[in-house]
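K.L.:
Sequence first, then the predicted structure, then my questions.
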Amino acid sequence: MRDFATPIACALALAASATLGALAPESTWAPQPVAPPARPARIVSLTLPADEIVLALVSPERVLALEAYVDDAQASNVVDEARAVRGRMHQPITAEAVIAARPDLVLLSGWSDPQLEALLGVQGVPVERVLSAQSLEGTRAQITRIGELLDERQRAREVIAAMDARIDAVRARGAARTWRPRVLLFSWSGHTPAEGTLFCELVDLAGGSCASTEAGLSGYAPLTIEHLLELDPDVIVTNRYRADGRARAVVPEPALEDDPRLRTLRAVREDRVVALPSAHLLATSHHVASLAEDLSRALDALEPAR
């Protein structure tokens, strides 16, 4: 234990020095990126989008550990597949816990603590940040990149082809749709996806239009109750999955019809509020195809009789 603790202590000291040095203009220290082996066999994935892609590309024997939310059926699309991997990393994830696993590749989320990445780099651990895709093209690029890292290029192409086949079927159905409803994803968090987001791209493919985009919003835009009443979308999609401030628990959300302010909305009055599977709504991996199909089926069911 003493031999292992010593390099960890050194890494912590170096990271602390780097943090303090950030206050001094002349300090430019940063760990050098470490290249992974040609075919990683001790993979640790610490972000759900990467978990879902990794499990589609490699055999479980090559995966040491996954982020613990992979077992949450409300967030994860690979609960069954993940059972073949024994290791889990629980938040807050520490460098010591990751290094102790002796990985040859670590996949981090875009929002992971930079100090964690620095500490892993000091210890010579290869790290790749996996950002949440904001478009289908971004999803394809993400799968391609992870396929390259894992030496599974052909399998990555197959996963993308299977996703695209499902997306193309949704696109064909959407192109034939005569009713083009204005759709909005509502959350009590006060934000909604708009132009430039994966959700709105999929709504368009399914034959709807994003009410938030039509209103000139972009990205994940703030949405007040007053603005929602003004937009008055034809269809409201709800995502009832909401973790607390530290992503530790699910906080239940009230139904829209329980709020007297929202009962006046067209979608509420005409029973066009749709609760879609939260794991599909949260996906940015190839499982976005499931959300595209959900949206297509929902618009089919809600389309007014001719």
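P.N.:
Here it is on my side, so go on.
K.L.:
Only C-alpha atoms from now on, for both contacts and neighbour counts.
P.N.:
OK.
K.L.:
Next up, the contacts around the closest residue to residue 116 other than its chain neighbours.
P.N.:
Excluding the flanking residues, the one nearest residue 116 by CA to CA, 6 or more residues apart in numbering is residue 95, at 5.7 Å. By CA atoms under 8 Å, 6 or more residues apart in numbering, residue 95 lies in contact with 116, 119-120.
K.L.:
From residue 215, how far off is residue 95?
P.N.:
When distance is defined by CA to CA, to the nearest Å, residue 95 is 44 Å away from residue 215.
K.L.:
Do I have it right that residue 173 meets residue 204?
P.N.:
No - the pair residue 173 / residue 204 is not scored as a contact, 11.3 Å apart, by CA atoms under 8 Å.
K.L.:
And those two? Which one has more around it.
P.N.:
Under the criterion of other CA atoms under 10 Å, the comparison of residue 173 against residue 204 puts residue 204 first, with 21 against 17.
K.L.:
buried residues in whichever helix or strand that one is part of?
P.N.:
Using DSSP states H and E, residue 204 falls within helix 198-206. Using 16 or more other CA atoms under 10 Å as the test for burial, helix 198-206 gives 198-206.
K.L.:
Just the buried ones from the contacts of residue 95?
P.N.:
Buried by 16+ other CA under 10 Å: 116, 119-120, out of the contacts of residue 95.
K.L.:
Could you pull out the buried residues of the longest helix seen in the chain?
P.N.:
Looking across the chain with DSSP state H, the single longest helix is helix 153-175. Of all the residues in helix 153-175, those buried under the rule 16+ other CA under 10 Å are 153, 155-157, 159-160, 163-164, 167, 169-171, 173-174.
K.L.:
so what does it touch, helix or strand wise?
P.N.:
Contacts defined by 3 or more CA pairs under 8 Å, 6 or more residues apart in numbering; DSSP states H and E place helix 153-175 against helix 48-57, helix 136-149, helix 198-206, helix 288-302.
K.L.:
Distance to residue 191 added to the ones you listed, as JSON lines?
P.N.:
Formatted as JSON lines, the helices and strands packed on helix 153-175 follow (distance: least, CA to CA, whole Å):
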{"stretch": "helix 48-57", "distance to residue 191": "21"}
{"stretch": "helix 136-149", "distance to residue 191": "21"}
{"stretch": "helix 198-206", "distance to residue 191": "13"}
{"stretch": "helix 288-302", "distance to residue 191": "19"}
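K.L.:
want to compare, so here's the second one:
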Amino acid sequence: MPRPTTTGLLLLLAIGLAAIPAAAKPQRIVSLNLCADALVLRLADRADVQSVTWLARNPDNSVVAAEAATVPVNHGLAEEVAALRPDLVVVGAFTARTTVALLRRLGLPILELDVPDTIDGIRAQTRRVAAALGQVERGEGMVAAMDARLAAIRPPASHPLAVVLRPNGFTAGRGSLVDEILARAGARNLAAEQGLENYGQIPLETVALAGVRLLILNQAENRDPSLGEALLDHPILAALPDLRLVRVPSRLWTCAGPEVADAAALIAAAARQAEGAGP
């Protein structure tokens, strides 16, 4: 007997999905995006979450690794998602387009998230997801908690010059969420002052000559080194006596979510220490 094709399997699943009644509040939610995982797991009732991405269990990049440990995971395949008979699939702007297109063809409800580049955008997206999940009150609570953490930040008086260096020398300039995070932390952004828009690269010579006080790395303490970060061992950086390294775990700002408040607080604390004002 011949094995059914992928198209045949999807057709059978579509027939089954058509029999699922629409619900005012989704009760079979699947997430196909790491950043969506964080919102879904914190806003939805656990019983309503059918699956999140396998990335959600990685504590280096996920803020919900503990919550995801007991949730089934997926690898973004249309067949495995459709088999869960979801009544809402949350995807990101860069989620595999073939998968998203197939799920749309099946008539599945899709909530597609963009990538906020401002804190206002984070507020709006949190509320949008909360509304889609039927959890408006929880969404407001999450926004209020982020705003409280932002309000509690004590920026330094001197506003030290800072630069964020990611693997291969990439940094963030004007118009980026990182630039707003640095401003909230009370630090000046070298890349923005150099005229860089959004994201790009900055020469180490520029960093060395500008008098940067804070070199912010997108990594946690005690992380294994990588070739992409080899430039951070360059002698030109080691020769800067007043340079303070600040390590911000990727999970705090890989996604544009409420955790950026914690990233800003961490940078602000390092900035105060750099000016000798204490922790």
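P.N.:
Yes, it's here. For clarity, every value in this text was computed on a predicted model and none was experimentally measured.
K.L.:
what does the helix holding residue 204 of the first structure correspond to over in the second structure?
P.N.:
Counting by TM-score structural alignment, helix 198-206 of the first structure lines up with residues 177-185 of the second structure.
K.L.:
Show residues contacting the matching stretch.
P.N.:
With contact meaning CA under 8 Å, 6+ apart, stretch 177-185 of the second structure is reached by 116-119, 150, 153-156, 172-173, 188-189, 192, 256, 260-261, 263-265, 267-268, 271.
K.L.:
which residues in the second structure form strands?
P.N.:
In the second structure, strands defined by DSSP state E lie at 29-31, 49-53, 73-74, 88-92, 110-113, 161-165, 170-172, 188-189, 199-201, 214-217, 244-247, listed in chain order.
K.L.:
Could you say which of those strands is packed most deeply?
P.N.:
Of all the strands of the second structure, strand 29-31 has the most neighbours on average by mean count of other CA atoms under 10 Å, namely a mean of 29.
K.L.:
Relative to the whole chain's centre, how far out is it?
P.N.:
17 Å (CA atoms, centre = their mean, to the nearest Å).
K.L.:
Onto which residues of the first structure does it map?
P.N.:
Going by TM-score structural alignment: strand 29-31 of the second structure matches residues 43-45.
K.L.:
Have a look at how far, on average, that stretch is from the second structure.
P.N.:
Compared with the second structure after the fit, stretch 43-45 of the first structure shows a mean deviation of 0.7 Å (mean CA distance after the TM-score superposition for the first structure).
K.L.:
Just give me the match in the second structure for residue 186 of the first structure.
P.N.:
So, by TM-score structural alignment, residue 186 of the first structure is matched to residue 165.
K.L.:
swap that for residue 129 of the first structure, please
P.N.:
Alignment note (TM-score structural alignment): residue 129 of the first structure maps to residue 112 of the second structure.
K.L.:
How about that match: what's its closest non-neighbour residue?
P.N.:
Distance criterion CA to CA, 6+ apart; nearest residue to residue 112 of the second structure, sequence neighbours excluded, is residue 91 at 4.8 Å.
K.L.:
Quick check: end-to-end length of stretch 214-226 of the second structure?
P.N.:
One end of stretch 214-226 of the second structure to the other measures 21 Å (CA to CA).
K.L.:
how close does residue 103 of the first structure get to residue 65 of the first structure?
P.N.:
9 Å.
K.L.:
hey, what's in contact with both of the two?
P.N.:
Listed as contacting both residue 103 of the first structure and residue 65 by CA under 8 Å, 6+ apart are 43-44.
K.L.:
From residue 14 of the first structure, how far off is residue 284 of the first structure?
P.N.:
Going from residue 284 of the first structure to residue 14 of the first structure by CA to CA gives 35 Å.
K.L.:
Compare these two (neighbour count), which wins?
P.N.:
Taking neighbours as other CA under 10 Å, residue 284 of the first structure and residue 14 compare with residue 284 leading, 28 against 18.
K.L.:
Trace the more buried one over to the second structure, please.
P.N.:
Aligned by TM-score structural alignment, residue 284 of the first structure pairs with residue 256 of the second structure.
K.L.:
Same question for residue 58 of the first structure.
P.N.:
Residue 58 of the first structure maps onto residue 44 in the second structure, with residues paired by TM-score structural alignment.
K.L.:
my guess is its match meets residue 131, correct?
P.N.:
No - if you go by CA under 8 Å, residue 44 of the second structure and residue 131 don't touch, sitting 10.4 Å apart.
K.L.:
quick one, which of these two is more surrounded?
P.N.:
residue 44 (22 against 17).
K.L.:
Next, count neighbours for the residue lying closest to that one once chain neighbours are set aside.
P.N.:
Distance criterion CA to CA, 6+ apart; nearest residue to residue 44 of the second structure, sequence neighbours excluded, is residue 133 at 6.3 Å. Here the count is done by other CA under 10 Å, and residue 133 of the second structure has 23 residues near it.
K.L.:
Check residue 196 of the first structure too.
P.N.:
Counted with other CA under 10 Å, residue 196 of the first structure comes out at 15.
K.L.:
how about the residue lying closest to it once chain neighbours are set aside, what does it touch?
P.N.:
Leaving aside its sequence neighbours, residue 196 of the first structure sits nearest to residue 219 (CA to CA, 6+ apart; 5.6 Å). By CA under 8 Å, 6+ apart, the residues touching residue 219 of the first structure are 193-197.
K.L.:
any idea how far the aligned residue in the second structure for residue 219 of the first structure lies from residue 170 of the second structure?
P.N.:
Mapped onto the second structure by TM-score structural alignment, residue 219 of the first structure lines up with residue 198. Here residue 198 of the second structure is placed at a distance of 11 Å from residue 170 of the second structure (CA to CA).
K.L.:
Check residue 219 of the second structure too.
P.N.:
Here the criterion is CA to CA. By it, residue 219 of the second structure lies 14 Å from residue 170 of the second structure.
K.L.:
Could you do residue 102 of the second structure as well?
P.N.:
Per CA to CA, residue 102 of the second structure is found 34 Å from residue 170 of the second structure.
K.L.:
What of residue 226 of the second structure?
P.N.:
If you measure residue 226 of the second structure against residue 170 of the second structure using CA to CA, the figure is 15 Å.
K.L.:
quick one: what's aligned to residue 157 of the first structure in the second structure?
P.N.:
Mapped onto the second structure by TM-score structural alignment, residue 157 of the first structure lines up with residue 140.
K.L.:
er, residue 105 of the first structure actually
P.N.:
Aligned partner of residue 105 of the first structure by TM-score structural alignment: residue 88.
K.L.:
Residue 54 of the second structure: how many residues sit nearby?
P.N.:
Neighbours of residue 54 of the second structure under the rule other CA under 10 Å: 20.
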